[in-house]
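**Student:** missing the sequence, but the structure's below:
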């Protein structure tokens, strides 16, 4: 089984003590490639550094998460434009809107989102998108760039059937995480994942967040890591009613095509 984790926050400080072991465990569990998420100016620079240091295993994205939108300025914009020129950067983002926590004012979130959509329009690379409790403004902002941007994936999808079909109707891809395995808040996804065409479906851990709650035996810690991607694809295959080998092969092929990973 050769899996691709399209979203792993491997620059997170929790991975510093055992980073090489994390990569080794991922490989041992069938994860052949990981895309390191860039979610801030410094984090995007660090993500690219990891991708350059481990070219056989890691790629990266470059962007500013809506939580950090208040910090987005001209220098940030210039840095992202510099970073996305590197071939190891496979997408613009993580970018989007998050009204669930509103760590940054909504006006600042929309402005930072628009500026990153402009970067994607200029460089032609795919978008790695985040949306939580902001669907209407998210769709309205994306519509402003209709015809100017290319491929997009709404990562860590947790939304409603209506939101899912809005994204699919727009031609976008969907990223599924261990949220699927959360019996408290993810059970609705077990039915919705059947609606996602195989060539638009990808998988991710969002490590170190969202450790799948259905892992057995449960680990003694709460840190997620890419090795658990295998558990996610097994759960996903069961919910889609297909062999795990088929789900694994399809999500890997889709990720390779989306990010241009050879």
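**Tutor:** Nice, I can see it. What you see is a predicted model, and the numbers here were worked out from it, not measured in a lab. Numbers count the residues shown, from 1 in each chain.
**Student:** CA only for contacts and neighbour counts going forward, please
**Tutor:** Fine.
**Student:** now the strands for this structure?
**Tutor:** Secondary structure of the chain (DSSP state E): strands located at 3-8, 31-36, 58-62, 89-98, 127-132, 152-154, 173-176, 201-203.
**Student:** give the other helices and strands that the fifth one contacts.
**Tutor:** Judged by 3 or more Cα pairs under 8 Å, 6 or more residues apart in numbering; DSSP states H and E, the packing partners of strand 127-132 are strand 89-98, strand 152-154.
**Student:** tilt between the first one and strand 3-8?
**Tutor:** Taking axes from the mean of the first three to the mean of the last three Cα atoms, to 10 degrees, strand 89-98 and strand 3-8 form an angle of 50 degrees between their directions.
**Student:** and the angle for strand 89-98 with strand 31-36?
**Tutor:** Strand 89-98 runs at 60 degrees relative to strand 31-36, counting by the same axes, to 10 degrees.
**Student:** and here is the other one:
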């Protein structure tokens, strides 16, 4: 089926794996019906690159700007000032990717918590939505988010891979949920698949997180197993099947929710 209004709320389009054919990737995405992409900023340099790339196609792309927990040891007062300058550019629609990752611990946990809280404060002051990451850090993640939630205009936990307990805690905090190709992975996505039908329609958005998390429901996986935004229909169809909804209805609802959340035109 051909779709005509898909919005990918999380794509790492500045990643080096796209350097050789980025323009072709973008063209394939639009041919697949993707009309909007939110480019993810994971550190200050990548955020700058994402913002700059988004500015080349403002009708199609916007960006987030932030420091991922993997890079939290780079957080500092100068980094905060640099982030503040970045989020003032018109293509930036959210602060992030920020949060906690206790699975890999690429940065000390104390640094992760400090950088997370500081970026939530910046988002609250600027009244921008936040684009969040959480892995194996549920208690600290929810505690920090609860402390700041009332001051934040909108929150999305991107690439949700949690269980029903985490979902219910997020919904109680009025958090939106981003679903990736993880949902099509029957090896490790069982808990997520059980949760998907219970996500309120007005809190649900879809994403590829490309070049990562290639959907396993692709009929012919690419040779190098690189995900790209043109594969977003496969995420959509997996979610629609689990919810027993039509794909066309889900396209319309996720697009409307994404535009409202990120304050996108149209």
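**Tutor:** That came through, no problem. These figures come from a predicted structure and were not determined experimentally.
**Student:** if we can go back for a sec, Throw the helices and strands packed on strand 127-132 of the first structure into CSV and include distance to residue 75 of the first structure and mean neighbour count, thanks.
**Tutor:** Conversion of these to CSV gives the following (distance: least, Cα to Cα, whole Å; neighbours: other Cα atoms under 10 Å):
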stretch, distance to residue 75 of the first structure, mean neighbour count
strand 89-98, 16, 28
strand 152-154, 25, 24
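**Student:** for residue 15 of the first structure, find the nearest of the ones you listed.
**Tutor:** Comparing these by their distance to residue 15 of the first structure (Cα to Cα), the top pick is strand 89-98, with 19.4 Å.
**Student:** after superposition, how close is that closest one to the second structure?
**Tutor:** When the second structure is superposed, strand 89-98 of the first structure averages 0.3 Å from its matched positions, counting by mean Cα distance after the TM-score superposition for the first structure.
**Student:** where does that strand end up in the second structure?
**Tutor:** Against the second structure, the aligned range for strand 89-98 of the first structure is residues 92-101 (TM-score structural alignment).
**Student:** what does stretch 128-139 of the first structure give?
**Tutor:** Using TM-score structural alignment, stretch 128-139 of the first structure pairs with 131-142 in the second structure.
**Student:** export the strands of the first structure to JSON lines and tack on distance to residue 255 of the first structure?
**Tutor:** Rendered in JSON lines, the data for these read as follows (distance: least, Cα to Cα, whole Å):
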{"stretch": "strand 3-8", "distance to residue 255 of the first structure": "7"}
{"stretch": "strand 31-36", "distance to residue 255 of the first structure": "10"}
{"stretch": "strand 58-62", "distance to residue 255 of the first structure": "12"}
{"stretch": "strand 89-98", "distance to residue 255 of the first structure": "11"}
{"stretch": "strand 127-132", "distance to residue 255 of the first structure": "12"}
{"stretch": "strand 152-154", "distance to residue 255 of the first structure": "10"}
{"stretch": "strand 173-176", "distance to residue 255 of the first structure": "10"}
{"stretch": "strand 201-203", "distance to residue 255 of the first structure": "6"}
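**Student:** mind checking which of these is nearest residue 192 of the first structure?
**Tutor:** Put simply, out of the strands of the first structure the one that sits nearest residue 192 of the first structure is strand 173-176, at 10.8 Å, with distance taken as Cα to Cα.
**Student:** show me what that closest one is packed up against.
**Tutor:** Here strand 173-176 of the first structure touches strand 152-154, strand 201-203, going by 3+ Cα pairs under 8 Å, 6+ apart.
**Student:** where in the second structure does the last one fall?
**Tutor:** Right, the one you point to is strand 201-203 of the first structure. The alignment of strand 201-203 of the first structure onto the second structure (TM-score structural alignment) covers residues 204-206.
**Student:** same question for the first one.
**Tutor:** Under TM-score structural alignment, the match for strand 152-154 of the first structure in the second structure covers residues 155-157.
**Student:** contact partners of the matching stretch?
**Tutor:** Here stretch 155-157 of the second structure makes contact (Cα atoms under 8 Å, 6 or more residues apart in numbering) with 129, 130, 131, 132, 133, 134, 174, 175, 176, 177, 178.
**Student:** same deal with stretch 229-239 of the first structure?
**Tutor:** With Cα under 8 Å, 6+ apart as the contact definition, stretch 229-239 of the first structure has outside contacts at 3, 5, 29-31, 177-178, 180-181, 190-191, 193-194, 203-205, 212, 215, 243-244, 246-248.
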